[in-house]
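Engineer: below are the sequence and a predicted model for it; my questions follow.
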Amino acid sequence: MSEITPFTVEISDAALEDLQRRLRDARWPDQLPDAGWDYGAEMGYIQELARYWADEYDWRAAEAELNELDHFTTAIDGQNIHFIHQRSSHPDAYPLIISHGWPGTVVEFLDIIGMLTEPDDPADAFHVIAPSLPGYGFSGPTADRGWDTVRTAKAFSELMGRLGYDRYGAQGGDWGSMISQNIGRCDPDHCEAVHVNFLFATAPEDGPGELTEAEQAGLGRANLYFTEGAGYMQIQSTKPQTLAYGLTDSAVGQLAWIAEKFLAWTDNDGTIESAVSRDRLLTNISLYWFTATGGSSARMYYETLRPGAAGLGGPLSTPLGMASFPMEIMQAPRRWLEDNYNIVHWSDMAEGGHFAAMEEPEALAQDIREFFRRFR
């Protein structure tokens, strides 16, 4: 069995100076007058964000905040896996593995981990395990083919066993939702329940049925996503290596590639900062930049979505809870999902979008606590 090694987040001064130089020396494209965000990331906003990243953003403060948590690395299936393992002060806390997605990192969970490990009621406490997906952040680039959501789920279930947890729950959004579902599929003897904040399905064979206004709005957002917002997915699922050159060499390129999604996918008033703080956004992007994983993270799309891939899994019998946030990019009516999922808990949330743990950490933490009470 591979060792579990303590890990400290520590970026060199040289890497910081290189980032700042690249941002200040960026070569900018043209932009049509009054184009706004219609063609993609708006240049004036990206220029201001780049200036702030270079001149005002405090990586050392973010690094110190990350290092307040307990970080480790281990090797599983030939891959380095970084993870936060934050044990509650309450010894009977319930183990919970939480998985992020793209373009997220473990930074998504900085606000929610403490809410889960040290809640007001000790009976609601969790020991939280938050891995960096293979190919993402401090896990580093993947070393071989095949790291889809199924292989990742198997690695994460092995991690839970390696940590000594013989019963636990899984939670996630985006890729983390699919990984959490697949943990339930591949480790049903130990993973007792799955909670997600992202779940989608197409209409059943007998038709969509009568839809509420909220369900129609959710499907409208899904249609908009597939017609106007999924170009990144087509690139990342077909030619991620071509994209990798720009993301790895250009800090502005990496910045724009992710910032555009935070504007499109959050519940905001027209600005990213109304949903997620500028510093938190840049800490998330910084993890991609400093670890040079913009390209390797994109490979998750290739491995999971390529023709013939088994990365999405089939029906799930493990009890499932769903927190449905109103501005999620894709939403399906509950009845479309019930043939394939054992849904025992469903919450229609008041506010929030795709990055729920960053946008509405208190609401998400409360829903996770409520769902898992029945399994303690």
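Structural biologist: Arrived safely.
Engineer: only C-alpha atoms for contact and neighbour calcs from this point on.
Structural biologist: Will do.
Engineer: so what's the residue nearest to residue 313 when sequence neighbours are not counted up against?
Structural biologist: What sits nearest to residue 313 in space, not counting adjacent residues and going by C-alpha to C-alpha, 6 or more residues apart in numbering, is residue 182, at 6.5 Å. The neighbourhood of residue 182, defined by C-alpha atoms under 8 Å, 6 or more residues apart in numbering, consists of 149-150, 153-154, 312-313.
Engineer: roughly how far apart are residue 182 and residue 165?
Structural biologist: From residue 182 across to residue 165, the span is 18 Å (C-alpha to C-alpha, to the nearest Å).
Engineer: am I right that the residue nearest to residue 313 is in a helix?
Structural biologist: Yes: following the definition DSSP: H, G, I helix; E, B strand; the rest coil, residue 182 is counted among the residues of a helix.
Engineer: tell me the most packed of the contacts of residue 182, by neighbour count.
Structural biologist: residue 149 (30 neighbours; other C-alpha atoms under 10 Å).
Engineer: structure two is appended below for comparative analysis:
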Amino acid sequence: MIHPYRVEIPQADLDDLAARLRLTRFADEIPGAEQGVAVERVRRLVTRWRDGFDWRAVEARLNALPQYVTEIDGQDIHFLHVRSGNPDALPLILTHGWPGSIAEYLDAVEPLSRHFHLVIPSLPGYGFSGPTKELGWNNRRIAAAWAELMARLGYTRYGAAGNDAGSMISPEVGRVDPEHVVGVHVTQVFSFPSGDPAEFADLSEEDQAGLAVLDWFWKEKGAFNVLQSQQPQTLAHAVTDSPAGLVGWLAQLFDEDLDDDFVLTNAAIHWFTGTAASALRLYWENARMEPVTEPTTVPLGLAMAEGDFKSIRRFAERDHANIVSWKTLPAPAHGHYTAHTATEALTDDIRAFFEAL
């Protein structure tokens, strides 16, 4: 069964949040030391969340779009379902990641719905899908749920696209449902060196620079991945109880140049739905997922941006046998959330990719 859904956060929850924000006890820090998200940024976000951020406007924006909930494999799945004015449009399922939410794609709904019937689900354990209820919700199980969702909606031929975790889940949708998925479009290809020295032979200067950035990222900013892969429950107590703690933790992976209201919209969705803890579990689950050695075969397209994860084609071709498009979005597209910051560039590339197929 598929049921209509509306976002209706009780006023008591908004009042409770405001009270907690007023009582925030900010951390100290050593001036000039780069040891994580700065107090100044957290203070600014908390002040905006308390005094200027309009959650009811976010609610109204979400409720202006058709939303539904259905149960798949024992888990509630919330999703936007926006049909194109073109009845023959290709269905497209869009998948967000952590620390994001469906809010990643709100700016992209209008331009994409000119060409696609859109399905935008909240990941299990994220946002309006509610907390996960049992173990096992890794990328592959989510991909199988997405295939079931599209079948339940009557779509027998569709595309998949994603960002962040969605860039890992979307290729898995193609793997589990290749007879129905016509292509997969992602903003990152998370393929890493296998350890074979031959993989590093004759790498271009550009790819060597990309490896250097990757090495820096894991050494300087990879702590979130380690902690969430090993002990998400230990962190869960802080991000569930403290909105300042939540926004401070999430902000490490929200680019500094993102507008505060985008950051707060995503943080508020985690907060009000009580999914700040369960969202962390995806890393734990994926760390224990059995690896697949066979490459994907559904056509794959990449549209990465400067300032984001640097995908390296040599490694990608080991994991994906049918790469048909490999692009860097044109400037000024930049960073990790191009559906929000470079909407036209990204949506044009998605449209062109599927038209070419």
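Structural biologist: Thanks, I have it. Every value quoted in this text rests on a predicted model; they were computed, and no experiment measured them.
Engineer: and residue 320 of the first structure, how far is that from residue 150 of the first structure?
Structural biologist: For residue 320 of the first structure, the distance to residue 150 of the first structure equals 18 Å [C-alpha to C-alpha].
Engineer: likewise for residue 70 of the first structure?
Structural biologist: When distance is defined by C-alpha to C-alpha, residue 70 of the first structure is 26 Å away from residue 150 of the first structure.
Engineer: the helices in the stretch 1-150 of the second structure, which residues?
Structural biologist: Secondary structure of the stretch 1-150 of the second structure by DSSP state H, counting those that start in this stretch: the helices cover 11-22, 39-51, 55-63, 109-113, 139-152.
Engineer: most tightly surrounded among those?
Structural biologist: helix 139-152 (a mean of 20; mean count of other C-alpha atoms under 10 Å).
Engineer: what does that one contact?
Structural biologist: The contact list for helix 139-152 of the second structure, computed with C-alpha under 8 Å, 6+ apart, reads 72-73, 123-124, 156, 165, 168-170, 172-173, 176-177, 282, 286.
Engineer: mind checking which of those land in strands?
Structural biologist: When the contacts of helix 139-152 of the second structure are checked against strands (DSSP state E), the matches are residue 72.
Engineer: which among the contacts of helix 139-152 of the second structure gets closest to residue 96 of the second structure?
Structural biologist: Of all those, residue 96 of the second structure sits closest to residue 165, with 6.4 Å by C-alpha to C-alpha.
Engineer: hang on, isn't that closest one packed against residue 100?
Structural biologist: No: with contact defined as C-alpha atoms under 8 Å, residue 165 of the second structure and residue 100 do not form a contacting pair (9.5 Å).
Engineer: those two - which one has more neighbours?
Structural biologist: The neighbour comparison of residue 165 of the second structure against residue 100 (other C-alpha under 10 Å) goes to residue 100, with 28 against 21.
Engineer: quick one: residue 22 of the second structure and residue 50 touch, right?
Structural biologist: Yes: applying C-alpha under 8 Å, one finds residue 22 of the second structure in contact with residue 50, separated by 7.2 Å.
Engineer: is it true that residue 304 of the first structure touches residue 297?
Structural biologist: No: between residue 304 of the first structure and residue 297 there is no contact under C-alpha under 8 Å: 11.9 Å.
Engineer: the more surrounded of the two?
Structural biologist: Neighbours per residue, other C-alpha under 10 Å: of residue 304 of the first structure and residue 297, the larger number sits with residue 297, 26 against 21.
Engineer: the second structure: which residue goes with the more buried one?
Structural biologist: Counting by TM-score structural alignment, residue 297 of the first structure corresponds to residue 279 in the second structure.
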